[in-house]
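Trainee: Sequence first, then the predicted structure, then my questions.
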Amino acid sequence: MKEIELYEPIRKWLYQEVGCTDVYAEVWDVDVLGTRGPCNVIVELKTNLSFKLLDQAVDRVKSGLGHYVYIAIPASTAHDGDEIRFRGLVKDVAIRYGIGILTVDISSGTVNLKQAARFNRTAVTRRKRGLRSIREGIEVFSKNQIGGSKGGETMTSYKYTLNSIKNCLREESRKYEYKNDGWMSVNQILESCETHYAKPRPSVMQILRFDANKTWCESKKVGRTCYFRYKSTMSNMDESHIERGVRQEI
């Protein structure tokens, strides 16, 4: 079982039972973030109970990232003594910090509320102190992420920007392929692609010159202006190699 199998039931639960208007995954290092009015509802996913999971949840409470914090695990049928004692310890810590406990029946997709989360006043204090809200970490692709994904499987700002630029150059190259054109300056690229960079022009110039990206992007200089173009001779196999390379780099 993988953590990502818990995500869809939790996502539906946040919408239907909690009343969240939006649900996002992998925001900063939080598995699932639901928003309801000014409140942030955080859910950390794990395939089993562990001190690591508990520590994550406690950190979310202490830092004030979430107004309500939950942990979610698969529904377990284990009844041995050690498991029961450990669950008792987890429940004690959860009660102390106001952490909610959810269990997920993977086969039916049912989410059971074992313990409700308590309102976290530290989140209010965090806002009054002017500290950054976790909502500042929401990206345009956050709704399409899957909570609990491993690092190489998640979308990042860098990867999103690179894919946008690649698609832009690809379309431009196809449009003017018969003229052997399709070259675009960085300024032209930025007119079509939104980036996450504070200084987009030099940053885009730099990433397009990376050796790893030369497999799909070619460049030329006319006067003082650099132009870039998608390599129209790319095969499907080349495309798959590029995608793997991007994931490994990120």
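Mentor: Received the coordinates, thanks. Treat the numbers as computed from the prediction; the structure is a model and nothing was measured.

Trainee: CA atoms for contacts and neighbours, from now on please.
Mentor: Fine.

Trainee: remind me, longest helix of the protein?
Mentor: Among all segments of the chain classified by DSSP state H, the helix with the greatest residue count is helix 157-175.

Trainee: So for that helix, what gets flagged as buried?
Mentor: Neighbour counts over helix 157-175 (16 or more other CA atoms under 10 Å) mark 159-162, 164-166, 168-170, 172-174 as buried.

Trainee: Run through the neighbouring helices and strands of it.
Mentor: In terms of contacts (3 or more CA pairs under 8 Å, 6 or more residues apart in numbering; DSSP states H and E), helix 157-175 is packed against helix 186-192, strand 225-230.

Trainee: circling back: tell me the one among the buried residues of helix 157-175 nearest to D55.
Mentor: For the buried residues of helix 157-175, the residue nearest D55 by CA to CA is K159; the value is 29.6 Å.

Trainee: So that closest one sits against V246, correct?
Mentor: Yes: judged on CA atoms under 8 Å, K159 makes contact with V246 at a distance of 7.1 Å.

Trainee: just the helices in this structure please.
Mentor: Counting by DSSP H, the helices of the chain are 4-13, 51-63, 81-97, 121-128, 157-175, 186-192, 200-208, 236-249.

Trainee: Of all those helices, which one comes closest to L33?
Mentor: Comparing these against L33 with CA to CA, the closest turns out to be helix 4-13 (9.1 Å).

Trainee: Buried deepest among the helices of the chain, which one?
Mentor: helix 4-13 (a mean of 20; mean count of other CA atoms under 10 Å).

Trainee: contacting residues around the nearest residue to S219 once chain neighbours are set aside?
Mentor: Of all residues beyond its chain neighbours, the one nearest S219 is F228 (4.4 Å), with distances taken as CA to CA, 6 or more residues apart in numbering. If you count contacts by CA atoms under 8 Å, 6 or more residues apart in numbering, F228 has them with L169, W183, M184, S185, V186, L208, C217, E218, S219, K220.

Trainee: I'd like to know which of those residues are buried.
Mentor: Buried among those by 16+ other CA under 10 Å: L169, W183, M184, S185, V186, L208, C217, E218, S219.

Trainee: Put this next to the previous one:
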Amino acid sequence: MKIVRDPLLWLIALFVALLLWLPHSAALFSALFPQLPRPVYLQESFITLTVAHFALVAISSVIAVVIGVGVAIAVTRPGGREFRPLAETIAAVGQTFPPVAVLAIAVPVMGFGEQPAVIALVLYGVLPILQGTLAGIAAVPQSVQSVAQGMGMSGWQRLVKVELPLAAPVIIAGVRTSVIINIGTATIASTVGASTLGTPIIIGLSGFNTAYIVQGAVLVALAAIIVDRGFERLAVLLNRHRHAQ
């Protein structure tokens, strides 16, 4: 019998096993935290919280990618270069602005739920993507640009067929950083009524229930590691594809 040696598959299997086991882990957490009357979070399914968490991260990350890559492309074109410092400054301010403050401002306008959380995550996730795209496009050799131009390619063709493919590994690195940040940051969305893996953490903090905090934190940390390994695998595949060409 062949043993699977892929660490990513083992991590995914561990994550799924934890999701299925945690609702039945009362004996362990009762032993670890004997002072707690309810040592296991059972108000919502951990599977439901995980799906909601990843959906929130996916939506906000897609929006951040569209904004970050789109703005980076715009400010590296001849007509938009003068706006590059402004774009970088706005993106930097968006990330330095605390997500909790964004939620506090957005909730009175948009109400409780996922919408204010998406806004906070997008603001927090744009900067790494913008910087990664700018760095990737800047790293494309000028000689390659000249050859593409000499072949009669238009500006749009050079962007799609030359610049973006060559910049892809650096862009992916920026997206990787943004998504990992958002996986952790999404936990605070539970403070405004969104269902995430941060829900047991927030309830645990408010109720002094350390077991809830541990259960939510372990799942969030493991999810971040799995996604990080997935992006690492994607980067390796992109590099192999580039070297094969």
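Mentor: Received, thanks. This one's a predicted model, so the numbers in the text were calculated from it and none came from an experiment.

Trainee: And the TM-score between these chains?
Mentor: The TM-score (TM-score structural alignment, normalised by the length of the second structure) is 0.28; 111 aligned residues with a CA RMSD of 5.7 Å.

Trainee: between the longest helix of the first structure and strand 225-230, what angle do the directions make?
Mentor: Computed by axes from the mean of the first three to the mean of the last three CA atoms, to 10 degrees, the angle separating helix 157-175 of the first structure from strand 225-230 equals 80 degrees.

Trainee: coming back round to it: tell me which of the helices of the first structure lies nearest to A72 of the first structure.
Mentor: In this view, the helices of the first structure are compared for proximity to A72 of the first structure by CA to CA, and helix 4-13 is the closest at 7.7 Å.

Trainee: so which of the helices and strands packed on helix 157-175 of the first structure gets nearest P200 of the first structure?
Mentor: P200 of the first structure sits nearest to helix 186-192 of all those, at 7.8 Å, using CA to CA.

Trainee: packing partners for the helix or strand harbouring T185 of the second structure?
Mentor: Here T185 of the second structure sits within helix 164-185, counting by DSSP states H and E. In terms of contacts (3+ CA pairs under 8 Å, 6+ apart), helix 164-185 of the second structure is packed against helix 46-75, helix 114-138, helix 210-244.

Trainee: between these, which one is nearest to L32 of the second structure?
Mentor: helix 210-244 (8.3 Å).

Trainee: can you state the direction angle for the closest one and helix 46-75?
Mentor: Using the same axes, to 10 degrees, one finds that helix 210-244 of the second structure and helix 46-75 are set 40 degrees apart in direction.

Trainee: what helices or strands is helix 210-244 of the second structure leaning on?
Mentor: With 3+ CA pairs under 8 Å, 6+ apart as the test, helix 210-244 of the second structure has helix 7-21, helix 164-185, helix 198-206 packed against it.

Trainee: center of the second structure, which residue is that?
Mentor: The C-alpha lying nearest the average C-alpha coordinate of the second structure belongs to V179 (CA atoms, centre = their mean; 1.4 Å).

Trainee: returning to that earlier point: relative to R121 of the first structure, which of the buried ones among the contacts of F228 of the first structure is nearest.
Mentor: The nearest member of these to R121 of the first structure, counting by CA to CA, is L208 at 45.8 Å.

Trainee: Quick check: that closest one vs S164 of the first structure, distance?
Mentor: With distances taken as CA to CA, to the nearest Å, L208 of the first structure is found 12 Å from S164 of the first structure.

Trainee: from the helices and strands packed on helix 164-185 of the second structure, which stretch is densest packed?
Mentor: Of all those, helix 114-138 carries the top mean neighbour count, a mean of 25, counting by mean count of other CA under 10 Å.

Trainee: Measure how far that helix is from the centre of its chain, please.
Mentor: When C-alpha coordinates are averaged (CA atoms, centre = their mean, to the nearest Å), helix 114-138 of the second structure and its chain have centres 9 Å apart.

Trainee: what's the helix or strand that that helix is followed by packed up against?
Mentor: Using DSSP H and E, the helix or strand that follows helix 114-138 of the second structure towards the C-terminus is helix 142-150. Contact partners of helix 142-150 of the second structure among helices and strands, from 3+ CA pairs under 8 Å, 6+ apart: helix 155-158.

Trainee: List the buried residues in the helix it packs on.
Mentor: Buried residues in helix 155-158 of the second structure, counted by 16+ other CA under 10 Å: R158.

Trainee: what does that helix contact?
Mentor: Outside helix 155-158 of the second structure, the residues within contact range by CA under 8 Å, 6+ apart are Q145, A148, Q149.

Trainee: Now the second one. Nearest residue, chain neighbours left out?
Mentor: The one in question is A148 of the second structure. In space, A148 of the second structure comes closest to R158 once its chain neighbours are excluded; the distance is 6.4 Å by CA to CA, 6+ apart.

Trainee: quick one on the thing from earlier: so which of the helices and strands packed on helix 210-244 of the second structure gets nearest V100 of the second structure?
Mentor: With CA to CA as the measure, helix 164-185 is the member of those nearest V100 of the second structure (9.6 Å).

Trainee: residue farthest from the centroid of the second structure?
Mentor: Outermost in the second structure, CA atoms, centre = their mean: G150 at 39.0 Å.

Trainee: And that residue, how close does it get to I172 of the second structure?
Mentor: Computed as CA to CA, the G150 of the second structure to I172 of the second structure distance reads 29 Å.

Trainee: do the same with I90 of the second structure
Mentor: As defined by CA to CA, I90 of the second structure lies at a distance of 21 Å from I172 of the second structure.
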